[in-house]
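A.B. asks: Below is the structure, and that's it, no one-letter string:
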């Protein structure tokens, strides 16, 4: 199973024991790497340095982030419609979550996260795994 990791699983260690049985391939989107990269600009130099080292380690482990292309932009639009139809606003912080979800959907992958509520209402199109 292909599983995309949400940004929060780059920040906190995933609870791997919660994974469904089987073989898994883990991927990270370029959007998640970009969001994680915010830590490298932290005002505390020690925190910024730690984030920079972790970013290098994550890139080494998961490879280049999967891109957000026109295909994912079209999926993102569908997700915005789905969220708006449910009476929620798709913009703001939710924008990044929807972009990460669009990349996972475009890749035919599930999405693993600690914050499943960030992806509520997307389950018709996206399989969400709590780690």
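C.D. replies: Everything's here; your move. Worth saying up front: this structure is predicted, and the values here are computed from it rather than measured.
A.B. asks: For the rest of this, base every contact and every neighbour count on C-alpha atoms.
C.D. replies: Will do.
A.B. asks: Contacts for stretch 52-59, please.
C.D. replies: 10, 33, 36, 37, 39, 40, 65 (C-alpha atoms under 8 Å, 6 or more residues apart in numbering).
A.B. asks: And the fifth one, how far from residue 108?
C.D. replies: Between residue 39 and residue 108 the distance, using C-alpha to C-alpha, to the nearest Å, works out to 29 Å.
A.B. asks: Give me the more crowded residue out of those two.
C.D. replies: residue 39 (19 against 16; other C-alpha atoms under 10 Å).
A.B. asks: dump the residue contacts of residue 66.
C.D. replies: Residue 66 makes contacts with 27, 28, 29, 30, 103, as judged by C-alpha under 8 Å, 6+ apart.
A.B. asks: Would you agree the last one falls within a helix?
C.D. replies: Yes. Membership of residue 103 in a helix is supported by DSSP: H, G, I helix; E, B strand; the rest coil.
A.B. asks: that older thread, closest to residue 92 out of the contacts of stretch 52-59?
C.D. replies: Closest approach between the contacts of stretch 52-59 and residue 92, by C-alpha to C-alpha: residue 36, at 17.0 Å.
A.B. asks: let's bring in a second one:
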């Protein structure tokens, strides 16, 4: 499963999927700018991602339960979970489906070792 859309192609597995949370994060991007050029670029990237990776894994009850345990791990590691909520929801989705999580933001997932396999690219 992929956390972020701008990952070098060679670093990804042959079959990839994204969490519905990742799709939500990326879908907000075009609407967070007033610049038409930036908006167009973000929309284009989003459409490319959706075409390239049509498998979107929903966030449901199992993922929500795992999310709660991941919040506990983050707190136990001395970090605050509030700023990491979406990342933790993405990690919970990967954990619920026993998938590695490919990300450019490996440090965002510190404290989850043993629960989520994070692959920093």
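C.D. replies: Nice, thanks for sending it over. Predicted, not measured: the structure shown is a model, and the values here were computed from it.
A.B. asks: Turn the buried ones among the contacts of residue 66 of structure 1 into a named ChimeraX selection, would you?
C.D. replies: To isolate the buried members of those in ChimeraX, using 16 or more other C-alpha atoms under 10 Å:
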select :27,28,29,30,103
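A.B. asks: Helices along structure 2, start to end?
C.D. replies: For structure 2, the helices defined by DSSP state H cover 20-28, 36-52, 61-76, 85-96.
A.B. asks: most tightly surrounded among those helices?
C.D. replies: helix 85-96 (a mean of 23; mean count of other C-alpha atoms under 10 Å).
A.B. asks: Average offset of it relative to structure 1?
C.D. replies: Here the mean offset of helix 85-96 of structure 2 against structure 1 after fitting is 0.5 Å, by mean C-alpha distance after the TM-score superposition for structure 1.
A.B. asks: Residue 116 of structure 1 -> structure 2?
C.D. replies: Structural alignment (TM-score structural alignment) places residue 116 of structure 1 against residue 106 in structure 2.
A.B. asks: Contacts only, for the residue lying closest to its match once chain neighbours are set aside.
C.D. replies: Distances taken as C-alpha to C-alpha, 6 or more residues apart in numbering put residue 120 closest to residue 106 of structure 2, at 5.1 Å, once the chain neighbours are dropped. By C-alpha under 8 Å, 6+ apart, the residues touching residue 120 of structure 2 are 102, 103, 104, 105, 106.
A.B. asks: Residue 5 of structure 1 too?
C.D. replies: 26, 27, 28, 29, 111, 112, 113.
A.B. asks: one more time with 10 Å, if that's ok
C.D. replies: By C-alpha atoms under 10 Å, 6 or more residues apart in numbering, residue 5 of structure 1 lies in contact with 14, 26-29, 32, 62, 100-101, 104, 110-114, 129, 131.
A.B. asks: For residue 38 of structure 2, see how far away the aligned residue in structure 2 for it is.
C.D. replies: By TM-score structural alignment, residue 5 of structure 1 lines up with residue 2 in structure 2. Counting by C-alpha to C-alpha, the separation of residue 2 of structure 2 from residue 38 of structure 2 is 23 Å.
A.B. asks: go on, residue 10 of structure 2?
C.D. replies: 26 Å.
A.B. asks: mind listing what the residue of structure 1 positioned farthest from its centre touches?
C.D. replies: Outermost residue of structure 1 with respect to the C-alpha centroid, by C-alpha atoms, centre = their mean, is residue 45; its distance is 25.8 Å. Contact analysis of residue 45 of structure 1 by C-alpha under 10 Å, 6+ apart lists residue 51.
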